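Trainee: here are the coordinates; sequence isn't available:
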C-alpha cells in the first residue's frame, strides 16, 4: 500500500485527524482518471478500517485497486461528530471528483444524503439502514444472517454447558438479524441453548467487547460469537471455541475460531462498476448482492483443527444446511427485533 497526503485542499481534514490514503499501484493520476476502463473510487469510513465492517469494504476495494481495476483512496476514523462526515464527503467530491464515493453512513445518514444531492454526477454507494434516494444514492448492508444461522447450528451442536455468549455492537436491525439468526440456528439443533447477549453500545471497542465476553464466560458460556472485535481473544485466553463475523477471523486464534460469517463486497462493487461504466447507474437497494445466492455472503471454511476438534457429523450437518440455503430449500427468517434478554451497556 502506498500512502500520500493530498495537497493543501485536504489540510482541514488532516488537521482534524483525517488522512486520505491512496491504495494500490495507481494513485489516481489525471491520465488514469480519463480512462474509460479504470474508475476512481474514494471511500469515507466512520470507523477505523481495522473494524471488520468497514474492513470488508476496504479489503474488496484494495484488492481491485491492486489488480488495476480502479483507483482507490480512503479516509477512515471520520467519526460521528457534528459536521465531520459532511465535510469529509464534500472535500472528496470537490477535490477528487471521483466516479464513485463509498463508505458507511450509519450514524451519519442525514449528512451523506445531503451531500449526495449536491453532486448528482457522482455515484454515492453507502452502507445504510435506510433506502436508496434518487438520483444517485444507493445503499448496501451486510446480509449475513444466512451463514450466521449455520454458525449457530455448529455452536448449538458443540456447546457442553448449553450456554452461548454473544457480544454485539449496537442493537440496531442490521446487527439484530445476525444475532437472532445465530441463536435460531443453535436452538434448531439444541432447544436447551440459552444465549447471554451483551451490546457494548459501540461499533469498535475491542476492550469493552472482550470484557463483556469474559463476563459471559464467568456466567457459564462455553461458546462465544464475536459480532464485534475483541471477543475471540477472550475465548482463546480461556481455551474456548468462538465464531467470527464479517470476515474470516481464523488467523486471530486458529485454536479457537470454528468459522466466521463472511461478507463479500466484491459482487456489489463489481455490479456498481459495470453500471457506472455503462452509464446506466441509478439509485438502488443493493441488498441482493450481499446475500448467499449472489456470493455476497458465505461461511468460512469450518476449522476442524480447533481445540477438541469438531465431529464429522456436526460438520456434515452444517454443510447440509448451507447447501440447502444455497438451493433455496432452507430459508432463514429475518428477525430484526432486539434479541430477548439482551443487555445494552
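Mentor: Structure received. It should be emphasised that the depicted structure is a prediction, and the values quoted were computed from it without experimental measurement.
Trainee: From now on I want contacts and neighbour counts done on CA atoms only, so please keep to that.
Mentor: OK.
Trainee: which SS state does the closest residue to residue 341 other than its chain neighbours fall under?
Mentor: Excluding the flanking residues, the one nearest residue 341 by CA to CA, 6 or more residues apart in numbering is residue 197, at 7.1 Å. Look at residue 197: counting by DSSP: H, G, I helix; E, B strand; the rest coil, its state is strand.
Trainee: In contact with residue 197, which residues?
Mentor: 165-168, 339, 341-343 (CA atoms under 8 Å, 6 or more residues apart in numbering).
Trainee: Ok, residue 291 next?
Mentor: Contacts of residue 291 (CA under 8 Å, 6+ apart): 143-144, 146, 297.
Trainee: Out of those residues, which sit inside helices?
Mentor: residue 146 (DSSP state H).
Trainee: Check the secondary structure at the residue minimising distance to the centre of the chain for me.
Mentor: Nearest residue to the geometric centre of the chain (CA atoms, centre = their mean): residue 53, 2.8 Å. Under three-state DSSP, residue 53 falls in the helix class.
Trainee: Would you mind confirming that residue 190 makes contact with residue 155?
Mentor: No - at 9.2 Å, residue 190 does not count as touching residue 155 under the criterion of CA atoms under 8 Å.
Trainee: More neighbours: these two, which one.
Mentor: residue 155 (31 against 18; other CA atoms under 10 Å).
Trainee: Just the strands from the stretch 1-150 of the chain, written as ranges.
Mentor: Ranges of strands in the stretch 1-150 of the chain, per DSSP state E, counting those that start in this stretch, are 21-23, 39-44, 70-75, 100-104, 123-127, 137-140.
Trainee: The stretch 151-300 of the chain too?
Mentor: Under DSSP E, counting those that start in this stretch, the stretch 151-300 of the chain gives strands at 163-168, 194-199, 223-226, 241-246, 257-263, 297-299.
Trainee: Any idea how far the longest one is from the middle of the chain?
Mentor: For strand 257-263, the distance between its averaged C-alpha position and the chain's averaged C-alpha position is 12 Å (CA atoms, centre = their mean, to the nearest Å).
Trainee: Check it against this one:
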C-alpha cells in the first residue's frame, strides 16, 4: 500500500472517529431542567441555580429553567420538561405535592429532585430541604450577643417546617448566650414580597427590636433605614448591607445537586431523601465570614461561636430540628 493511500485512509478513519465521538460527547451532558415558583434571584432558589450553573461550567450538564411558575401551571411545566428529554428535573413541590408526584409516576425514567416536606416516592421522586439549622443556631448566638435592647425580631415567609426549624434554631442560639432575650415573630405569607417583609420589620423595630432575623428579602432594608442590625439567611448579602448584616447562615446546594447529577449519570438515581447533604458535615451549609463586622463583634462572643461551631463539626453538639411554628417569647 502506498504512503499516500495510507495517509488518506488514516485521515478518513480519523474523520469518522471524530464524527462518532461528537454525538457521544454531546450525549454525555445530562439535560437538567429546573422549575421555580419565584424569581431566580430569590435567595432560596438562587442557591439551586448557582449549583446547577457550576455544573454547567464544568461541562457536565445542559441547564434550562422556568421562573415565576404559578402553582396551577406547575404540573404542565413539569410534563413539558419530561417530554423534552430532560434526565433530571429539579424544583420545589411544597405547594404542589400531589401534582408533582403524579407527574413523577407518569415518567418513571426521569429523575425528579424536589424541595419537599414529604417523603421520597419510589422509584424516581427524590426530595431535599435546606437543613441549615446548624449555622442558623450560630447566627442566633451572634444576635443574642449583639442586641442591646434584648429584643429580637424574626420575619419569615410561611410557618412551614423549612422556615420554622431555622427560626427555632436561631432563637435557641440567641438564648444560649442571652437568656434575657425576647423574640417577636411574624410571617408575611409570601415567598417574595420585600415591601411586606419590610413593613413587618418596621413594626418590630417600633416595639424595640434592634436585631432582625431576615428570613425574607426586605427585612435588611428596614434595618438599614432605621440603623438596626440584621442576620441573613441562605445567602450572604453583607456586600449590599455592610453596616447592617452582621452574619448569615449560608446554604450550599452543590453537595446535593452534584450527588444527584452523579447518580443520574451512573443510572443509580433512587427515590431518596437528600436533605442531610444540606448539613455542615457535608459542607451543605456554613456560617458566613463576619466580614465588615469582624472587628465589631466582641472577641468573647466570637470565641463562643467558634467553639460551638467546632463542636457541631466534630459531632459533639447537635442542633435540634424543631419544625413547630415559633411563638413570640
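Mentor: Received the coordinates, thanks. Worth saying up front: this structure is predicted, and the values here are computed from it rather than measured.
Trainee: Mind checking the TM-score on these two?
Mentor: After superposition, the two chains reach a TM-score (TM-score structural alignment, normalised by the length of structure 2) of 0.90; 308 aligned residues with a CA RMSD of 1.6 Å.
Trainee: wait, which of the contacts of residue 291 of structure 1 is closest to residue 72 of structure 1?
Mentor: The nearest member of the contacts of residue 291 of structure 1 to residue 72 of structure 1, counting by CA to CA, is residue 297 at 23.4 Å.
Trainee: For that closest one, what is the corresponding residue in structure 2?
Mentor: Aligned by TM-score structural alignment, residue 297 of structure 1 pairs with residue 285 of structure 2.
Trainee: That match and residue 272 of structure 2: what is the separation?
Mentor: The gap separating residue 285 of structure 2 from residue 272 of structure 2 is 20 Å, by CA to CA, to the nearest Å.
Trainee: okay, these two: which has more neighbours?
Mentor: Comparing residue 285 of structure 2 with residue 272 by other CA under 10 Å, the one with more neighbours is residue 285, at 26 against 18.
Trainee: could you measure the more buried one against residue 256 of structure 2, distance?
Mentor: From residue 285 of structure 2 to residue 256 of structure 2 the distance is 11 Å (CA to CA).
Trainee: OK, contacts around the residue lying closest to residue 285 of structure 2 once chain neighbours are set aside?
Mentor: The shortest distance from residue 285 of structure 2 to any non-neighbouring residue, by CA to CA, 6+ apart, is to residue 251 (4.5 Å). Residues in contact with residue 251 of structure 2, defined by CA under 8 Å, 6+ apart, are 47, 130, 132, 234-235, 278, 284-286.
Trainee: again, but for residue 119 of structure 1
Mentor: Here residue 119 of structure 1 is in contact with residue 93 (criterion: CA under 8 Å, 6+ apart).
Trainee: What lines up with it in structure 2?
Mentor: Per TM-score structural alignment, residue 119 of structure 1 is aligned with residue 107.
Trainee: For residue 101 of structure 2, see how far away that match is.
Mentor: 10 Å.
Trainee: Residue 94 of structure 2 now?
Mentor: Taking CA to CA, one finds residue 94 of structure 2 at 11 Å from residue 101 of structure 2.
Trainee: out of the two, which sits in the busier spot?
Mentor: For the pair residue 94 of structure 2 and residue 101, the greater number of neighbours falls to residue 101 (19 against 16), based on other CA under 10 Å.
Trainee: That one is in contact with residue 124, isn't it?
Mentor: No - between residue 101 of structure 2 and residue 124 there is no contact under CA under 8 Å: 9.5 Å.
Trainee: out of the contacts of residue 197 of structure 1, which one sits closest to residue 38 of structure 1?
Mentor: residue 168 (37.8 Å).
Trainee: What about the nearest residue to residue 302 of structure 1 once chain neighbours are set aside, how many residues nearby?
Mentor: In space, and not counting its chain neighbours, residue 302 of structure 1 is closest to residue 259: 5.1 Å by CA to CA, 6+ apart. Per other CA under 10 Å, the neighbour tally for residue 259 of structure 1 reads 28.
Trainee: so what's the aligned residue in structure 2 for residue 259 of structure 1 up against?
Mentor: Alignment note: residue 259 of structure 1 maps to residue 247 in structure 2; criterion TM-score structural alignment. Residue 247 of structure 2 is in contact with 139, 142, 230-232, 236, 238, 287-290, counting by CA under 8 Å, 6+ apart.
Trainee: hmm, try it at 10 Å
Mentor: 135-136, 138-140, 142-143, 229-233, 236-238, 287-294, 297 (CA atoms under 10 Å, 6 or more residues apart in numbering).
Trainee: what does residue 257 of structure 1 give?
Mentor: Contacts of residue 257 of structure 1 (CA under 10 Å, 6+ apart): 224-226, 232-233, 235-236, 240-244, 248-251, 302-307.
Trainee: try it again with 7 Å
Mentor: Neighbouring residues of residue 257 of structure 1 by CA atoms under 7 Å, 6 or more residues apart in numbering: 241-244, 250, 306.
Trainee: which of those are also in contact in structure 2?
Mentor: Here is what carries over to structure 2 from the contacts of residue 257 of structure 1, by both residues aligned by TM-score structural alignment, their matches' CA atoms under 7 Å: 241-244, 250.
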